[in-house]
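Student: Sequence first, predicted model second:
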Amino acid sequence: MNSITGKHDLLQLFMLHRNDLVGYANSIIGERHAAEDVVQDAYFRVIGVEKRKQDRLVLEEPVGYLYQIIRNLCLDSLRKKTRENSYIRKEDLSALTADTGQISPEQHAGARQELIVLRMALNELPEKTRQAFELHRFSGLKLADIARQLDVSLGTAHSMVASALEHCKESLKKKTE
């Protein structure tokens, strides 16, 4: 069946390929229930397109069309989830100070300890690497400006900032272990 002309043909095609379509969506999203929702949304979207077609054009390669719609819906779903997670993280941070407007003594002590660990980690770095990191993170300079200021190539400036960041992450990870 290479083309379909009506809703009945589309329903048969959809039912024939439903498990494969759900599996495809699941491979992108990683959650079976969300994949099933995406496949259902794709079916209704195709039905809506078919209803709007007044000249009853034939839909060529309908299975490929369904896969493309599912892929796009999956990507939209992942983007939405990323935005929601970002919003939730911001809410979590604001919840830390929501009750009194100030952080608890335990949170304050933990933050001070992390600052001490970061200060020590920065002091362990080579001088130019530390300077590059501080210029990038604390002064907000772009890598090209850092490269000019430290008289190094752009790639070297990038490498220095990246290695300093990785060193700080590793130091904080060791602290929590």
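Tutor: The structure has been received and is ready for your questions. Residues are numbered from 1 along each chain as shown.

Student: hey, let's count contacts and neighbours off CA atoms from now on
Tutor: Will do.

Student: Can you tell me the element the residue sitting nearest the centre point of the chain falls in?
Tutor: By CA atoms, centre = their mean, the chain has its centre lying nearest to Thr82, at 5.0 Å. Thr82 is located in helix 62-96, with elements delineated by DSSP states H and E.

Student: Okay, one more to line up with it:
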Amino acid sequence: MSTIVHQHDLLQLFMLHRKELVGYANSIVGERHTAEDVVQDAYFRVIGVESRKQNNVPLEEPVGYLYQIIRNLCLDSLRKKTRENAYMQDEDFSLSSHGLEQVSPEQHAGARQELSVLHVALNELPERTRLAFELHRFSGLKLADIASQLNVSLGTAHAMVASALDHCKASLKKQTEYEI
């Protein structure tokens, strides 16, 4: 049974097994770049756990612990991707379904009007809610990063993004009802 006491030892162990860890994560998520992200997140989680320990109890079976964390992060990533795909199918925001080369002048004008409505809707939001939404949707930040940046809880960051999305949907719906 191997044990790890210091972060330096953990880094060496991590570097020694990195290729296998990425391969394992890739076998679960099916995307190399996502697997790389998951493995990096796993390393930082283990470092965080080790640095928060009150007593210097060594980490037993560190490689197995890394694999367990990577598996959990991969499953979280797959759940998130499934939710996002379901949302995108429900909302039909896919440009590929419309074919960019076949956009009529009417469709182009309609899209510009929707963009204008969304711009107004975003400006109606409270500053921090708008910022959370923009960071999530336009900058691609994770909710945890947004929560940290705005100094709010993860649940609050999620609620802010969801609230902004609901407001944008309602504004678009109101605009379409007005046209009919």
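Tutor: Noted; the coordinates are in hand. All values reported here derive from a predicted model rather than from experimental measurement.

Student: Distance check, the residue nearest to the centre of the first structure against Gly23 of the first structure.
Tutor: Separation of Thr82 of the first structure from Gly23 of the first structure (CA to CA, to the nearest Å) stands at 22 Å.

Student: Now do Asp41 of the second structure: how many residues are near it, please.
Tutor: Counted with other CA atoms under 10 Å, residues neighbouring Asp41 of the second structure total 15.

Student: Please apply the same query to Val120 of the second structure.
Tutor: 13.

Student: any idea which element it lies in?
Tutor: Assigned by DSSP H and E, Val120 of the second structure falls in helix 105-124.

Student: repeat for Arg56 of the first structure
Tutor: Arg56 of the first structure belongs to no helix or strand, assigned by DSSP H and E.

Student: quick one, what contacts the nearest residue to it once chain neighbours are set aside?
Tutor: Counting by CA to CA, 6 or more residues apart in numbering, Thr5 is the residue found nearest to Arg56 of the first structure once chain neighbours are left out, at 6.8 Å. Neighbouring residues of Thr5 of the first structure by CA atoms under 8 Å, 6 or more residues apart in numbering: Arg56, Leu57, Val58, Leu59.

Student: quick one, what contacts the last one?
Tutor: Spelled out, that is Leu59 of the first structure. Per CA under 8 Å, 6+ apart, neighbours of Leu59 of the first structure: Ser3, Ile4, Thr5.

Student: Mean deviation, the helix or strand where Val38 of the first structure lies versus the second structure?
Tutor: Element membership for Val38 of the first structure, per DSSP H and E: helix 32-52. Compared with the second structure after the fit, helix 32-52 of the first structure shows a mean deviation of 0.3 Å (mean CA distance after the TM-score superposition for the first structure).
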